[in-house]
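1. okay, here's the prediction I keep looking at, along with the sequence it came from:
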Amino acid sequence: MAGVGFELKRLFRARTAAGHLKAYSYSAIVTTGPFVLLTSMVLAVQLLFIAYGAGDDESAVFLGAVIYSFIFSQLLSSGFTIVLTRYLADCITVQHYRDVTPSMFGMSAILLVLGTIAAVIFFWNKPLAFELKLLSHVFFSELLLIWVGGVYLTAVKKFKYLILGYLVGVLISLLLTVLFLETNWLPPTEGALLSVDVGMGVLALFFFLYVTSRFGLPRDGMLFAFLPYLGRHGRLFIGAFGYTLGLFLPNIIIWQGPWGVLIHGTFLYAPRYDVVVFYALLSILPLMTIFVVKVETQFYERYAHYFGAITHGGNLHLIEDSRKDLLYAMWFEMRQALEFQFVFTLIFLALGNYILSFAGLDYNAINMYNVILFASFFVGTLQIFMIMLEYFDFQKGVWRIGAIAAVGNIAFGIVSLWLGDKSYGFGFFLASALALAYGVWLLRRFSNGINYYVFCAQPVFYQADAGIFWTIAHLLYGDKLPDLERMEKA
């Protein structure tokens, strides 16, 4: 999100209430816009089903296809996209633009192949109609392409195009859904899935066309030149995958229990639990908004000054002053962001009890919401700590946090399922608290020894990773394979 900082700084320089309001609004749109638009699309389709009298089964199949596509596309892509972000950042830093567009097509090809294999395994012997399987798989594949394309638009700082693309895709999806429901050309589920397929296809195409217009077609570039990064930065992959797995595992585990509902013998989910989790996770959207503002306008300047003092020959006194300034800004801004979010968590706690009771949820579900609400606060905070460790390239800590989040949710989730529905949500709460406690300890430990980690914990001699991914890339491209981490800026 580094690119958003320039726009935020320009808005804050105005030093007016209007300027500050625009800055926070801009950050909110960039950080939460895609999620809000996609969520609004799904909710709007559900309301259209009700308005046009579609059956509950039709609505349930559509919702199952969308939920599964969203969750498992995130699980499949999260590790790859964070490594791709690192590769793309290096390409832009050294102005090696030749392989930017090819890497987008190469990563998309890998994810589509893996996604197709996963879809075939999942749908094999399922009684769902073939056309519904196909439409669901297309939506799943398009989400994979969207997650990849979003990385590139974020990296080149085209946030307005990112949001515009989502808005156009969602509007097309909703208009086509209305058309199919109005004309009865297709059954409601098939019509709605085809509509979102077309809308998300337009969105993915928009992303790819913009990137190719910016960096050119992948004629001479290397489609898989990023492969060595999967080995070199594999710990980032594990960390991102572990965090995402820990986020969705509680739901997947609850699906296996008595609350699980099987739709058409294919999609298993727990509406009673999933709805509560959804509302709880909405509460942490303000956290990323305020965090981006704080990091991009305050922390990053100190961060750049500290490492600039190191790499450009600053004396010990300058480096030490920069270190103190950096750490003070980091902890101060993080504390402010978390205090801001905690207020929103309390607001959601107060309002949620009334709203959920009006929605028809019982006393136990509302109590579960209160627990999951604070688990969501822990999860949002954990993401911030992981981002800070990624800023300092402390990958060893990132993968450990991700592993703790995943393993903790497996262990506590199974115990929670075994104890019964009165304990649902506590597994998520305990696992998130454990991972966060470790993340806080790890960042404090790193902060106290930051000079050691920056100066002494680095390898004395640079050596390119020679693992299996580097071997595959070298077999494909030989000596033409660029080593971006040793290249000078063009």
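-> Ah, there it is.

2. only C-alpha atoms from now on, for both contacts and neighbour counts.
-> OK.

3. buried residues, the helix or strand harbouring residue 211. List them.
-> Assigned by DSSP states H and E, residue 211 falls within helix 188-215. Neighbour-count burial for helix 188-215, with 16 or more other C-alpha atoms under 10 Å as criterion, is recorded at 188-208, 210-211.

4. what about the strands in the stretch 251-400 of the chain?
-> Secondary structure of the stretch 251-400 of the chain (DSSP state E, counting those that start in this stretch): strands at 261-263, 267-269.

5. which residues are in contact with the last one?
-> Residues outside strand 267-269 that contact it (C-alpha atoms under 8 Å, 6 or more residues apart in numbering) are 61, 64, 65, 68, 251, 252, 255, 256, 260, 261, 262.

6. want to try CSV for those, with neighbour count and distance to residue 20 as columns?
-> Formatted as CSV, the contacts of strand 267-269 follow (neighbours: other C-alpha atoms under 10 Å; distance: C-alpha to C-alpha, whole Å):
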residue, neighbour count, distance to residue 20
61, 22, 44
64, 20, 41
65, 21, 40
68, 17, 39
251, 21, 38
252, 19, 41
255, 21, 44
256, 16, 47
260, 19, 46
261, 17, 47
262, 16, 48
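
7. out of those, the closest to residue 330 would be?
-> Nearest to residue 330 out of those is residue 251 (C-alpha to C-alpha; 33.2 Å).

8. can you name the residues that contact the closest one?
-> 269, 270, 273, 274 are the contacts of residue 251 under C-alpha under 8 Å, 6+ apart.

9. got a winner among those residues for most neighbours?
-> Counting neighbours by other C-alpha atoms under 10 Å, residue 269 leads these with 25 neighbours.

10. thought residue 41 was touching residue 174?
-> Yes. Assessed by C-alpha atoms under 8 Å, residue 41 is found in contact with residue 174 at 6.9 Å.

11. now do the contacts for residue 323.
-> Here residue 323 is in contact with residue 306 (C-alpha under 8 Å, 6+ apart).

12. and it, how far from residue 454?
-> 11 Å (C-alpha to C-alpha, to the nearest Å).

13. what do you get for residue 267?
-> Residue 267 is 48 Å from residue 454, by C-alpha to C-alpha.

14. adding another structure so you can compare the two:
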Amino acid sequence: MAGIGFELRKMMRRDTLTGVAKAYLYAGVISSGPLILSIIGMLLIGVLSLGKVIPDFLITQFQVSVTYLIAASLILTGFVQLAFTRFMSDRLFEKRIDLVLPNFNAVVLIATSMSGVIGLVLAFTLFADLSLGYRVLMITGFVILSNIWIAAIVLSSVKEYKHILGTFFIGYTVTVGAALELNRFGLEGLLLGFVIGHFVLLIGLSGLIYRNYPSDRFVSFEVFDKRFAYPSLIFVGFFYNLGVWLDKFMFWFGPGTGQQIIGPLRASAIYDIPVFISYLCVMPGMAAFLVRIEADFVEFYDEFYDAVRSGATLAHIQESRDMMVRTVRAGLYEIMKIQAVVILLIFAFGDWLLDKLGISTLYSPLLRIDVIAASLQVLFLGALNVFFYLDQRKTVFSLSFVFVLLNGVLTALTLHFGPGTYGYGFAGALLLTVIASVYLLDRKFEGLEYETYMLQKS
């Protein structure tokens, strides 16, 4: 799934400062995807709506509602994200491009049905006391976001990175503009603007998919065929997304840390603000991740397995393996270096940043540990990506499950011990999981030739 990575390699080969800068800029925006852009858009809408939406608490209700939409749609589609990614990458390897679009439509149909049914059930149960307009917009937003995550997966294989970036720019420009234009209608106006903008984004992304993957068939359910089933991938996507959001839910619904915002939705003023800021600080690390792992690593990965398939000499195979290992280590090290700089900047100027944003500097300790945790998450993502390329599904499943378990247990301990420990549960869970990931990755590379030749199924 390195279509964009291929284009980034072309930029890097120009060996100019402009080429490298462009590669990292594109990689930062592309790898951040709609998640971080949604956060930025949501914050922009909130800031620019101050004084125009009365009372101001409606802005908080909007931001909390959107946060839940993002979290719930990511966790729900986690069941299909990676399984569909594997199906699509296998079909592209087989040059069966005509199967991408019909199976994308099938996954979209399933995601729409799942999110729509869950949204309807919640609308008439937990959200029954809220306005009809609010409930309709929440269901619509839930369905649209679920489909956007699926579309983003397909576009990771498309080389038209400029068109992808342009589509994201248009989508989020419309989101912010529509929300600001409609904010005079209060909470429903803000949500309607969010829904309109993301619908435009979904249409744009879908248009790119239809253009790049033409097919005579409109829908095909081969992606759900037992021949192409990878049960572990279904749960990996779910566990990873659940692990990322578990500590947030625990703080939202903790008796001493959360407060009711609208209907059943709760938030944690003490925890949420530093977390959102910290995720905006990982764009440099995500750029390094995409350039070094998706671009550099893939080149030597392909070279190694091409050498194996073509019957190259053992010396050439070992040399290709060594280059692949060095690339992974260099990539993870570069992510560490870049995020270390970001962490030092937050330690040095965190108080100033919070003050400029009108946020109490009492949040500084939590902001610092959250930036460290978010940086560790980028490292974890990088390691998982390498495991996926090496087809270590069981390892990824185990690491994702352990991540959920550790985050739940350690966050529960921090809630017990009080504010001085907040944030350390999430960071500790990621630190332990990253250490385990690097250890297992090192062991995997040590026996790569043996496993490649001797442990293949006939």
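-> Perfect, thanks for sending it. No experiment lies behind these values; they were computed from the predicted model shown.

15. where does the TM-score land?
-> Once superposed, the chains reach a TM-score of 0.93 (TM-score structural alignment, normalised by the length of structure 2), with 455 aligned residues with a C-alpha RMSD of 2.2 Å.

16. before we move on, back to that, kindly reformat the strands of the stretch 251-400 of structure 1 as CSV containing distance to residue 393 of structure 1.
-> As requested, the strands of the stretch 251-400 of structure 1 are exported to CSV (distance: least, C-alpha to C-alpha, whole Å):
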stretch, distance to residue 393 of structure 1
strand 261-263, 43
strand 267-269, 37
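
17. looking at residue 267 and residue 454 of structure 1, which one has more neighbours?
-> residue 267 (22 against 15).

18. quick check: the aligned residue for the more buried one in structure 2?
-> In structure 2, the residue matched to residue 267 of structure 1 (TM-score structural alignment) is residue 265.

19. gap between its match and residue 422 of structure 2?
-> Counting by C-alpha to C-alpha, the gap from residue 265 of structure 2 to residue 422 of structure 2 is 21 Å.

20. check residue 164 of structure 2 too.
-> Residue 164 of structure 2 sits at a distance of 38 Å from residue 422 of structure 2 (criterion: C-alpha to C-alpha).

21. again, but for residue 401 of structure 2
-> Distance from residue 401 of structure 2 to residue 422 of structure 2, by C-alpha to C-alpha: 22 Å.

22. with neighbour numbers in mind, choose between the two.
-> In terms of neighbours (other C-alpha under 10 Å), residue 422 is the more surrounded of residue 401 of structure 2 and residue 422; the figures are 25 against 19.

23. so the helix holding residue 211 of structure 1 matches what in structure 2?
-> Helix 188-215 of structure 1 covers residues 186-213 of structure 2 once aligned (TM-score structural alignment).

24. quick one, what contacts residue 215 of structure 1?
-> Going by C-alpha under 8 Å, 6+ apart, the list of residues near residue 215 of structure 1 reads 97, 98, 100, 101.

25. what's the answer for residue 304 of structure 2, then?
-> 317, 320, 321, 324.

26. which one in structure 1 is aligned with it?
-> Aligned counterpart of residue 304 of structure 2 in structure 1: residue 306 (TM-score structural alignment).

27. next: residue 384 of structure 2.
-> So, by TM-score structural alignment, residue 384 of structure 2 is matched to residue 386.

28. likewise for residue 321 of structure 2?
-> Under TM-score structural alignment, residue 321 of structure 2 pairs with residue 323 in structure 1.

29. residues of stretch 113-132 of structure 1 that come out buried?
-> Applying 16+ other C-alpha under 10 Å to stretch 113-132 of structure 1 flags 115, 119, 123, 128, 132 as buried.

30. go on, stretch 297-305 of structure 2?
-> Buried residues in stretch 297-305 of structure 2 (16+ other C-alpha under 10 Å): 297, 298, 299, 300, 301, 303, 304, 305.

31. again with stretch 320-329 of structure 1
-> Quick answer for stretch 320-329 of structure 1 (16+ other C-alpha under 10 Å): 320, 322, 323, 325, 326, 327, 329.

32. got it, and stretch 327-335 of structure 2?
-> Quick answer for stretch 327-335 of structure 2 (16+ other C-alpha under 10 Å): 327, 328, 329, 330, 331, 332, 334, 335.

33. what do you get for stretch 94-104 of structure 1?
-> 96, 97, 98, 99, 100, 101, 102, 103, 104.

34. follow-up on the earlier one: which ones among the contacts of strand 267-269 of structure 1 are found in helices?
-> 61, 64, 65, 68, 251, 252, 255 (DSSP state H).

35. export these to TSV and tack on distance to residue 167 of structure 1?
-> Shown next, in TSV, are those (distance: C-alpha to C-alpha, whole Å):
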residue	distance to residue 167 of structure 1
61	24
64	23
65	21
68	22
251	28
252	30
255	32
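
36. and which of those residues is nearest residue 156 of structure 1?
-> Nearest to residue 156 of structure 1 among these, with distances taken as C-alpha to C-alpha, is residue 68, at 30.1 Å.

37. what's the nearest residue to the closest one if we skip its chain neighbours?
-> Nearest non-adjacent residue to residue 68 of structure 1, counting by C-alpha to C-alpha, 6 or more residues apart in numbering: residue 267, 7.7 Å away.

38. by how much does the host helix or strand of residue 59 of structure 2 deviate from structure 1 on average?
-> Using DSSP H and E, residue 59 of structure 2 falls within helix 57-93. Once the two models are superposed, helix 57-93 of structure 2 sits on average 1.4 Å from its counterpart in structure 1 (mean C-alpha distance after the TM-score superposition for structure 1).

39. quick one, longest helix in structure 2?
-> helix 314-356.

40. report the mean deviation for that one after fitting onto structure 1.
-> Mean for helix 314-356 of structure 2 is 2.2 Å (mean C-alpha distance after the TM-score superposition for structure 1).

41. quick one, helices of the stretch 1-150 of structure 1?
-> 4-12, 17-51, 56-93, 100-123, 130-155 (DSSP state H, counting those that start in this stretch).

42. same list, these, but as CSV with distance to residue 367 of structure 1 please.
-> Below are the helices of the stretch 1-150 of structure 1 laid out as CSV (distance: least, C-alpha to C-alpha, whole Å):
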stretch, distance to residue 367 of structure 1
helix 4-12, 38
helix 17-51, 24
helix 56-93, 24
helix 100-123, 34
helix 130-155, 33
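
43. for the stretch 351-458 of structure 2, what spans make up the helices?
-> Here the stretch 351-458 of structure 2 has its helices, by DSSP H, counting those that start in this stretch, at 364-389, 393-417, 424-446, 448-454.
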